[in-house]
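# Sequence first, predicted model second:
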Amino acid sequence: MYQPDSMSSEERRAAASLASVFAFRMLGLFMVLPVLATYGQDLAGATPLLIGMAIGAYGLTQAFLQIPFGMLSDRIGRKPVIIGGLILFALGGLVAGQADSMLGVLAGRILQGAGAIAAAIMALVADLTRDQHRTKAMAMIGMSIGLSFAVAMVVGPLIAGAAGLAGVFYSTSLLALVGIALVALVVPSPQQAQHHRDAGVARGAFLPALRNADLLRLNYGIAVLHALLMACFVALPLALQEHAGLPREQHWWVYLAGLLLSFIGMVPLIIYAERRRRMKRVVLGAILLLALTQLLMWLSMNSLAALVVAVVLFFTAFNVLEATLPSMLSKIAPAGSKGTAMGIYSTSQFAGAALGGVLGGAVYGSFGLGGVFVCCALLAISWLAIGATMDEPPYVTSYRLAVDPTLVRDEALLRRVLDVPGVAEAIIVAEEAAAYIKVDTQVLDREQLDRVLHPV
């Protein structure tokens, strides 16, 4: 179970190639954020509301299709769903790139979001990696998403400056084609699709996850976080251009400076949260910082230096929360329900992005740029009030461990697993010949647990 062996060459190839597919797709989605508000004004029919809707529109179809596409991949296979989603994403980029009106761009963004492949990719990772190495593979994908966001903030304005908004959208289609090539030629094919409760939705766990108050707080939080991101990018690029006097072609260096400095600031906070077991304190502090940065943007729109400081602080808070919230979900979700909880969490994230774009555009049209920042601050404060009621999460790690097939029907097995020091929760899934457990690694007796699951 806890074999010291390293990942096999096929596992490394699967993890690296799937992380690249995820990164190329997210890069295509994120590149539009820093440029659509400024370059979109040149399109026919552009209004603040339509610009905001176009910024967040991909989240609408993502939210509706994320879980269904994941379940479809259980039936027809992972690769067909992933390739089909990337084709939709590429077509959406072409539609938006050829559009000469904001409505055309909106249609393209909605089509891009229809390529909801995250759940299928996660399931394919589970199919292609052994239990003891799955966390490493998932971590590679998580890092690829963070890197794609950072690159997109810089590359998006550079491409827009050279080739216009259409060039940005055509680039997203090209990235999707690269992803298709990777899936077809590089990503290994699994021998068979397997259902993993830590990577996919379990029907019996769906309603309990929706009723779990701790998970609901996280779902609200991730929805607010991405609503703030979309609404902020309705207003921030315009504040830099129209109030601080920075030409839109030069916005890239603001985002580059903000992201580089924010990464330096976030690392010690995440280490402190995990190692000192002070995650609640760090999360609430980051939410408060989000609210304060929005107020700083509102009060200092005419100062480029102050806006740069606000961008650094905003990205620091955003990146800390983007990294710690999934970790909290993994700790809070009941054993065997992490995949279901993550599916609902991702749906909430994309729904928040869609609502944030609409909210940012509507508020900007009615109350101006300052109104958007004030609205974002109020949203963050509402999250802070809800988050303050949460408990410190249990500091546990989730594992899916193979069980001796001759023991899966033994009714006493679960009790013996729970009696192992350090095991907090456990369920036995006979159909998978697997145990889903949550353990405190600081006190876990690994050898005893191994003996229980695989007696000699």
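Great, that's in hand.
# contacts and neighbour counts: CA atoms only from here.
Noted.
# which helix in the chain runs the most residues?
helix 134-185 (DSSP state H).
# Give me the helices and strands touching the helix or strand following that helix, please.
Later in the chain than helix 134-185, the nearest helix or strand by DSSP states H and E is helix 203-211. In this structure, helix 203-211 makes packing contacts with helix 338-387, judged by 3 or more CA pairs under 8 Å, 6 or more residues apart in numbering; DSSP states H and E.
# So which other helices or strands are in contact with the helix it packs on?
helix 48-76, helix 203-211, helix 213-238, helix 279-299, helix 304-332.
# Mind giving me the packing neighbours of the helix or strand following the third one?
Which is helix 213-238. The helix or strand immediately downstream of helix 213-238 is helix 251-275, counting by DSSP H and E. If you count contacts as 3+ CA pairs under 8 Å, 6+ apart, helix 251-275 packs onto helix 134-185, helix 279-299, helix 304-332.
# another one to put next to it:
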Amino acid sequence: MTERPAAAALHRNEFIAFVAALMAVNALGVDLMLPALADIGRDLAVTAANHRQWVITAYMLGFGTGQLVYGPLADRFGRKPILIVSLIGFVGASIFAASSATFGALLGARVLQGLMSASTRVLAVAIVRDCFSGRQMARTLSVAQMIFFLVPILAPTLGQGLLLFGPWRFIFYALGAFAALVLAYVLTRLPETLPVARRVPISVASLANGYRVTLTNRYS
């Protein structure tokens, strides 16, 4: 069981809460808006109920693509810069989504949201692995995930609550506000967890090998 220097800068409970919040950015991007799909359809003239589901599909398309990118970038440039850029992008995409005048514009914003939120899934695990090893790493991840698992349960209710106070666009503003809070924490409290000495240059060979391992390992 090892705690590395970056972890010493934060209290364990604070660190776990941060990791859970980071994971929650992505989950909220899917579950918070489920109650709003019908309202989105009415407002943006999407008559087919199945077409409204594209709001979720577009997000997952961006999310899946982003997961292939953030690992190599974070290994090369460090966790914190990549996290900052992607969270800023998520906030911007949320504002874009909230102000969308057409369904096509909303879908574009959702793809961008998913692309940006993929960093939170990839880097949450990477940051924990940077800071801990062995049983302490497993315990930290398990506690953070226990908290995170509450998000899909609570998010639809929270989304429905937001709809009581305003239109569906409020949900996207809420997503942006939550991501902005996480961003503020990253800027003010989170140290860089990947030392320069442990960073890996980006090369075609290393990328190909990493993707090969991911695609051929059933546990990936």
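Here it is on my side, so go on. Computed from a prediction, not measured in an experiment: that's the story for all the values here.
# still on that earlier bit, export the helices and strands packed on helix 338-387 of structure 1 as JSON lines, with columns for mean neighbour count and distance to residue 400 of structure 1.
Below are these laid out as JSON lines (neighbours: other CA atoms under 10 Å; distance: least, CA to CA, whole Å):
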{"stretch": "helix 48-76", "mean neighbour count": "24", "distance to residue 400 of structure 1": "19"}
{"stretch": "helix 203-211", "mean neighbour count": "14", "distance to residue 400 of structure 1": "16"}
{"stretch": "helix 213-238", "mean neighbour count": "24", "distance to residue 400 of structure 1": "21"}
{"stretch": "helix 279-299", "mean neighbour count": "21", "distance to residue 400 of structure 1": "24"}
{"stretch": "helix 304-332", "mean neighbour count": "21", "distance to residue 400 of structure 1": "13"}
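# Which of those sits closest to residue 17 of structure 1?
Closest to residue 17 of structure 1 of those is helix 48-76 (CA to CA; 18.4 Å).
# Run the chain-centre distance for that closest one.
Distance, stretch centre to chain centre, for helix 48-76 of structure 1: 13 Å (CA atoms, centre = their mean, to the nearest Å).
# Report all helices and strands that that helix contacts.
Using 3+ CA pairs under 8 Å, 6+ apart, helix 48-76 of structure 1 sits against helix 33-39, helix 78-98, helix 102-113, helix 118-128, helix 213-238, helix 338-387.
# could you dump these to a markdown table with distance to residue 418 of structure 1?
Formatted as a markdown table, the helices and strands packed on helix 48-76 of structure 1 follow (distance: least, CA to CA, whole Å):
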| stretch | distance to residue 418 of structure 1 |
| --- | --- |
| helix 33-39 | 48 |
| helix 78-98 | 34 |
| helix 102-113 | 43 |
| helix 118-128 | 25 |
| helix 213-238 | 23 |
| helix 338-387 | 19 |
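# Residue 18 of structure 1 is nearest to which of these?
helix 118-128 (7.0 Å).
# Next, the angle helix 78-98 makes with that closest one.
With axes from the mean of the first three to the mean of the last three CA atoms, to 10 degrees as the basis, helix 118-128 of structure 1 and helix 78-98 are set at 150 degrees to each other.
# who does helix 118-128 of structure 1 touch, helix- and strand-wise?
Applying 3+ CA pairs under 8 Å, 6+ apart, one finds that helix 118-128 of structure 1 makes contact with helix 9-30, helix 48-76, helix 78-98, helix 134-185.
# need those helices in TSV with distance to residue 215 of structure 1, can you?
Shown next, in TSV, are these (distance: least, CA to CA, whole Å):
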stretch	distance to residue 215 of structure 1
helix 9-30	25
helix 48-76	17
helix 78-98	27
helix 134-185	20
